[in-house]
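> coordinates only, no sequence provided:
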């Protein structure tokens, strides 16, 4: 059996959320970042579609997304060149749903409005019946997820964080004012336990003897196909259905396609389902004149949401020292810089950074206790 070791903070989950938190904690804090898989970021982080879309996620996410933009454009030392490469998003609607497009534009503003003909000039494979009007969201882009995650892990390790991969599933207990985590390969304890376990977040809570919050992992399917033989394809925008029934975009010289599915799933090593692939291809080919005879690649990932689809970040009131950092859905990457700083401030008992407040970030919107009955 491994000998027991003591830390100040144990973070369960080595994906983007856990890595960003670890990298933002005070270097004097003894931190263990525990990952059940052999490689940190194997599940949701490693399968992200890698986009920054300011309009995505609603009011609870907008401030975190906007507060992260400067970091992506001008990263600190150790993160390399800009992590965000501009790529607009084209939100499209057919003739029967232009009212949805108008409502979407009214909620946020700042879009360039296109008629169907202008939209098809920018993306020539679009079918006329699929796009009667479009909105261009110019301040979106592609994110270098792998570099961002690796840099957070590196920064955390340079500050003294121990990254413990391949831990597998284990037992969690609260003993004498400390949380103890035991697996076949480790036995560690700390007064603070952070639940950044992604799709496994509610399972972690149940294992710790606390009540789950109803977090739901939702499977999303992604396919890669050959690129159209069109000049300028690499600079095409993301093309996104106004009701998010599909989107497609250039990706590494190929066409990335997804039905934007949200199929409830148990926590697992998600795999693409043949029915979801068929649905995705049908939706894509109804909108785009680009026959796909075979797929170059396919995969699926789990995006985990709370019942109100806002993140769950903050202290549990059920047991001392238990901190939630979960329910980040499909926006955990594009909000990582702001979320890492926010979570670190809450864990360390510091005020919320002023720039996050200026962007409208309200910690009460993320508090886990919002799901508990009053009184």
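Sure, I can see it. Quick caveat, the model's predicted, so the values are computed rather than measured.
> going forward, measure contacts and count neighbours with C-alpha atoms only.
Noted.
> excluding sequence neighbours, find me the nearest residue to residue 239.
In this structure, residue 239 finds its nearest non-sequential neighbour in residue 90, 4.8 Å apart by C-alpha to C-alpha, 6 or more residues apart in numbering.
> ok, now residue 212?
For residue 212, the closest residue by C-alpha to C-alpha, 6+ apart turns out to be residue 202, at 5.1 Å.
> count of residues packed around that neighbour?
By the criterion of other C-alpha atoms under 10 Å, residue 202 has 23 neighbours.
> how much space separates the residue nearest to residue 239 from residue 100?
Using C-alpha to C-alpha, to the nearest Å, residue 90 is found at 14 Å from residue 100.
> more neighbours, these two?
Taking other C-alpha under 10 Å, residue 90 and residue 100 do not tie; residue 90 has more neighbours (29 against 15).
> on the three-state scheme, residue 214 is what?
Recorded secondary structure, residue 214: coil (DSSP: H, G, I helix; E, B strand; the rest coil).
> does it touch residue 308 like I think?
No: counting by C-alpha atoms under 8 Å, residue 214 does not reach residue 308; the two are 10.1 Å apart.
> Provide the secondary structure category for residue 120.
Secondary structure, three-state DSSP: residue 120 is helix.
> count of neighbours near it?
By other C-alpha under 10 Å, 19 other residues sit near residue 120.
> that one contacts residue 129, correct?
No: counting by C-alpha under 8 Å, residue 129 is not a contact partner of residue 120; they are 10.8 Å apart.
> got another one to weigh against that:
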């Protein structure tokens, strides 16, 4: 049998894999292999992402800033609709914990200011908050909603238009390298490529093990969320996202309702993760004590996976053990925000063995993203 030899096979069709394939396919023959029946099933499809420069590690914040031009002005024909919409973010502390907001306030910049807000103004902005549970409030007006589904589908459509093939329902079960070619075996087919892009999300270390690559120490963490009705007469369109610094919980308007998460990060093996019933019950009790939101019923509950390495920075670059195996993993809870910039970085590393000029101008070097820092 004569195989098509792809320039790149991307394993994983979430936002990391789709964006990487989009950038690579402009000049190469690319195949995306997805284990599930649909793209973005585990993390991307369960994300209600916001865009802000003021979130994550210092490196993540730099990468977020490099993604912003793409979100504000995507390439021609990439999408018919804006990728960002105004939201704003209100962060509050409980009485006695006011100092916990100092670190966030220090992230304020002239371009992305974070301001102090008195408690009365915060209550006027979000009427279902309890005045006796707010010790201090700060507000960042520049935070926006990311239209995650539109972003993912635009990347997939764009990479298909550039000639990329996408196969689904094909978990990778074996990887073998011989004579400068990788053979990728799934439960259904066999494919060949010059270079593998490991964008398998929480399963990236498992894919790495199949290749005999270095193990990056990826840890998948469960994040739980529920959807509840907003209080009567609550204008969800005008609400900001509300972050509770005391326990990292947050509330975000979502399609006329409220999405609420405890901000949990429970280590868990990679899987089709489901919400823990006890976590949901504890969250519902917390909502009723901390807010005036009536919990008459929970419309929907779910959980997603967020995957991190030890320093909580993304891993992008060539493996140090096996040849032509490129990591694109460990984006944690920042993957949607970083996707446009990281995809460009990955393509530059693959084609030119260096980072794009704007990365270098921001003081980011290849080893900041590569796996050598983890050895």
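Cool, the structure landed. All values derive from a computational prediction rather than experimental measurement.
> got the residue ranges for the helices in the stretch 1-150 of structure 1?
Ranges of helices in the stretch 1-150 of structure 1, per DSSP state H, counting those that start in this stretch, are 16-24, 59-73, 98-108, 116-122, 145-158.
> deepest of those helices, which one?
Of all these, helix 16-24 carries the top mean neighbour count, a mean of 28, counting by mean count of other C-alpha atoms under 10 Å.
> after superposition, how close is that helix to structure 2?
Its matched residues in structure 2 lie on average 0.6 Å from helix 16-24 of structure 1 after superposition (mean C-alpha distance after the TM-score superposition for structure 1).
> got the angle between that helix and helix 145-158?
On the basis of axes from the mean of the first three to the mean of the last three C-alpha atoms, to 10 degrees, helix 16-24 of structure 1 is oriented at 40 degrees to helix 145-158.
> so which elements touch helix 16-24 of structure 1?
With contacts defined as 3 or more C-alpha pairs under 8 Å, 6 or more residues apart in numbering; DSSP states H and E, helix 16-24 of structure 1 has these neighbours: strand 9-12, strand 31-34, helix 145-158, helix 336-347.
> now the angle between helix 336-347 and it, please.
Counting by the same axes, to 10 degrees, helix 16-24 of structure 1 lies at 60 degrees to helix 336-347.
> so where in structure 2 does helix 16-24 of structure 1 end up aligned?
Mapping helix 16-24 of structure 1 onto structure 2 (TM-score structural alignment) gives residues 15-23.
> again with stretch 194-201 of structure 1
By TM-score structural alignment, stretch 194-201 of structure 1 lines up with residues 197-204 in structure 2.
> surely residue 30 of structure 2 touches residue 6?
Yes: taking C-alpha under 8 Å as the definition, residue 30 of structure 2 is a contact partner of residue 6 at 5.8 Å.
> what do we get in structure 2 for residue 258 of structure 1?
In structure 2, residue 258 of structure 1 lands on residue 261 (TM-score structural alignment).
> ok, the closest residue to that match other than its chain neighbours - contacts?
Leaving aside its chain neighbours, residue 261 of structure 2 sits nearest to residue 225 (4.4 Å; criterion: C-alpha to C-alpha, 6+ apart). Shown in contact with residue 225 of structure 2 (C-alpha atoms under 8 Å, 6 or more residues apart in numbering): 259, 260, 261, 262, 275, 280, 301, 302, 303.
> quick one on the thing from earlier: possible to save the helices and strands packed on helix 16-24 of structure 1 as CSV with distance to residue 52 of structure 1?
Formatted as CSV, the helices and strands packed on helix 16-24 of structure 1 follow (distance: least, C-alpha to C-alpha, whole Å):
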stretch, distance to residue 52 of structure 1
strand 9-12, 26
strand 31-34, 26
helix 145-158, 10
helix 336-347, 11
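> counterpart of residue 339 of structure 1 over in structure 2?
That one, residue 339 of structure 1, aligns with residue 342 by TM-score structural alignment.
> ok so, going back, which of the contacts of residue 225 of structure 2 fall in strands?
Among the contacts of residue 225 of structure 2, the ones falling in strands (DSSP state E) are 259, 260, 261, 301, 302, 303.
> reformat those residues as a markdown table; add distance to residue 368 of structure 2 and neighbour count.
A markdown table is the format used below for these (distance: C-alpha to C-alpha, whole Å; neighbours: other C-alpha atoms under 10 Å):
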| residue | distance to residue 368 of structure 2 | neighbour count |
| --- | --- | --- |
| 259 | 34 | 22 |
| 260 | 34 | 23 |
| 261 | 31 | 25 |
| 301 | 37 | 18 |
| 302 | 33 | 16 |
| 303 | 30 | 22 |
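> nearest to residue 180 of structure 1, of the helices of the stretch 1-150 of structure 1?
Residue 180 of structure 1 sits nearest to helix 16-24 of all the helices of the stretch 1-150 of structure 1, at 18.0 Å, using C-alpha to C-alpha.
> follow-up on the earlier one: against residue 110 of structure 1, how distant is the residue nearest to residue 239 of structure 1?
Distance from residue 90 of structure 1 to residue 110 of structure 1, by C-alpha to C-alpha: 13 Å.
> next: residue 223 of structure 1.
Separation of residue 223 of structure 1 from residue 110 of structure 1 (C-alpha to C-alpha): 31 Å.
> compare these two (neighbour count), which wins?
Comparing residue 223 of structure 1 with residue 110 by neighbour count (other C-alpha under 10 Å), the higher total belongs to residue 223, at 21 against 13.
> sorry, back to before: now the common contact residues for residue 90 and residue 110 of structure 1.
Joint contacts of residue 90 of structure 1 and residue 110 (C-alpha under 8 Å, 6+ apart) are residue 137.
> so residue 141 of structure 1 is in contact with residue 88, correct?
Yes: contact between residue 141 of structure 1 and residue 88 holds when scored by C-alpha under 8 Å: they sit 6.2 Å apart.
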